[in-house]
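Chemist: Please work out how this folds:
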Amino acid sequence: MTTALIADDEPLLRERLRSHLARLWPELEIAAEARNGREAVELFDLHQPEVVFLDVHMPGQNGIDAARSIARRAQIVFVTAYEQYAVQAFEHGAVDYLVKPFDEDRLADTVTRLRERLARSARGDNGGLDAVIDQLSQELRLRAGSRGWLQWIKASVGSSVRLIPVEQVAYLRADEKYTLVVWEGGEALIRKTIRELADELDPERFAQVHRSVIVNLHQVAQVNRGPNETAEIQLKGRNVLLPVSRSFVHVFRQM
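Modeler: Okay, the predicted model is just below:
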């Protein structure tokens, strides 16, 4: 029986992919599911699946970094919300990709290609995967901005537009279709998602600690351990506690 690993930080998308695969490829066994790149690599080493579905954008270690670690040891399918990422390289057959929201017909094509590669014993020959990973990494860097990490956040405050220096930001929190920016001068809502901001902010200063929260590490006073491998962050000079989910506790293990 062929085994697979699904890695995506969104539970509903993992469930949807698993459900479609159960209909299209009944012989496939889902050996494990991961919520981020680091967990994907750990579970891959534990279960050694033949196929890995990797979300490109995941908190902490993203899908590209995880793919570098897995490399030639499995057939990799990238899952992304951005079709422009290395589409030409994908079409050359090095690996396959799914664009969110994917449909069952597109997944059926992927399943067919995976079966053909496994039948040819292609495992062990990555067919140009290294080049695809390099191209994806370059695309991610370009998306973050050709001038480097985000330096300013543009926000509407009352009737004016405010340029907020990122070093003044204490934390960012998802608020439906918006993101709440909390900084030294107050609060504001911006039309940019947490996922987009996670790609644009310097990881040496900012860390995603929950699917809905990014925190400025320079603003952290202490981290309080909680139940079930969770935690809470206490910020300097602020009477607010921010949640740290299980998927992100590793951010503070080395601090």
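Chemist: C-alpha from now on. contacts and neighbour counts both.
Modeler: Noted.
Chemist: wait, residue 150 sits on residue 143?
Modeler: No. Here residue 150 does not reach residue 143: they are 10.6 Å apart, not a contact under Cα atoms under 8 Å.
Chemist: one more to put side by side:
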Amino acid sequence: MTTRPTALIAEDEPLLAAALQAELTTHWPALQVAATVGDGASALAQALALQPTLCFLDIRMPGMSGLEAAQALAEDWPDGVPFPLIVFVTAYDQYALQAFEAQAVDYLLKPVDGDRLAACVARLQARLAERQAAAATVTPAAELARSVEQLRGLLAVAGSAPATAAPRLDVVTAQVGATVHLVPVDEVIYFEAADKYVRVVTAEREHLIRTPLKDLLPQLDPQRFWQVHRGTVVQARCVRSARREESGKVTLTLAGRPETLTASRLYAHLFKGM
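Modeler: Now for the predicted structure:
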């Protein structure tokens, strides 16, 4: 018996979300829309809870973007469950479209055109048919690895978009009450997002700052500071060993700290033997 495919729609404009759902009903009557949400964090939570067959993710949403939500899904997706096919929905942006096409990622332009959606649906149905035919030989882990490879390539291309170079950060200023602590960046072992703060961890102590991790990243030397998770950036010279787990993630031990860090599937490739 074939399981009815399900979809999650993440779109912050209710009229566009309703229009996409209506078009999907026309072009794919068997598809059940399991949930419609309006922001990236809700998309992540609902996708993990409902485990849909497909996710339609708007690129620009409040808080977490569609690309960030896809990244988080790849990091948090449970083992042994087929990873959803992802379609990005975006306003016209030539650079973004080139990035999607380079990684063979499905995308739709807003407002969604019926003919374009019909072509997208045909590709998605073909992909699902391939999955079903290969179910005996292709594991959910292999499907997830394929999706991770696409997302990794997409993140790399998106990260190379032309932008004004940010000045390199030499010192982190962390305020506690009336006192401001100046922490040399070279002493930082890792940065970790924590609620509305970022933990700045050195060998001796920890500090909290309010600057978001995504704003810190452009100010750090990428040769020295490696992002290993959407919420963690580690100084590479402080990593003493990396152990690959069956899930595809990597456990990192650190110089100067007793705790370990986890590198997600998206960043595990950074820790391959030479």
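Chemist: sorry, back to before: any common contacting residues for residue 150 and residue 143 of structure 1?
Modeler: With contacts defined as Cα atoms under 8 Å, 6 or more residues apart in numbering, the residues shared by residue 150 of structure 1 and residue 143 are residue 200.
Chemist: can you list contacts of stretch 188-196 of structure 2?
Modeler: Contacts for stretch 188-196 of structure 2 (Cα under 8 Å, 6+ apart): 198-203, 210, 212-213, 231-235, 238.
Chemist: Max pairwise distance over those residues: which two?
Modeler: Using Cα to Cα, the pair of the contacts of stretch 188-196 of structure 2 lying farthest apart is 210 and 238, separated by 23.8 Å.
Chemist: Look at those two and report which has more neighbours.
Modeler: Using other Cα atoms under 10 Å as the criterion, residue 210 of structure 2 and residue 238 rank with residue 238 on top: 20 against 14.
Chemist: Need the counterpart of that one in structure 1.
Modeler: Under the alignment (TM-score structural alignment), residue 238 of structure 2 pairs with residue 219 in structure 1.
Chemist: Now do that match against residue 168 of structure 1, distance only.
Modeler: For residue 219 of structure 1, the distance to residue 168 of structure 1 (Cα to Cα, to the nearest Å) stands at 9 Å.
Chemist: cool, residue 72 of structure 1 as well?
Modeler: Noted for residue 72 of structure 1: a distance of 43 Å to residue 168 of structure 1, by Cα to Cα.
Chemist: ok, these two, which is more surrounded?
Modeler: residue 72 (18 against 15).
Chemist: what about that one, distance to residue 108 of structure 1?
Modeler: Residue 72 of structure 1 sits 23 Å away from residue 108 of structure 1, going by Cα to Cα.
Chemist: Please name the residues that touch residue 41 of structure 1.
Modeler: By Cα under 8 Å, 6+ apart, the contact set of residue 41 of structure 1 is 66, 69, 70.
Chemist: Tell me, how many residues neighbour residue 167 of structure 2?
Modeler: Residues lying near residue 167 of structure 2 (other Cα under 10 Å) number 10.
Chemist: which SS class is it?
Modeler: With DSSP: H, G, I helix; E, B strand; the rest coil as the basis, residue 167 of structure 2 sits in coil.
Chemist: Contacts only, for it.
Modeler: residue 219.
Chemist: Can you give me the distance of it to residue 185 of structure 2?
Modeler: Counting by Cα to Cα - residue 167 of structure 2 and residue 185 of structure 2 are separated by 13 Å.
Chemist: and if you look at residue 100 of structure 2?
Modeler: Using Cα to Cα, we find residue 100 of structure 2 at a distance of 35 Å from residue 185 of structure 2.
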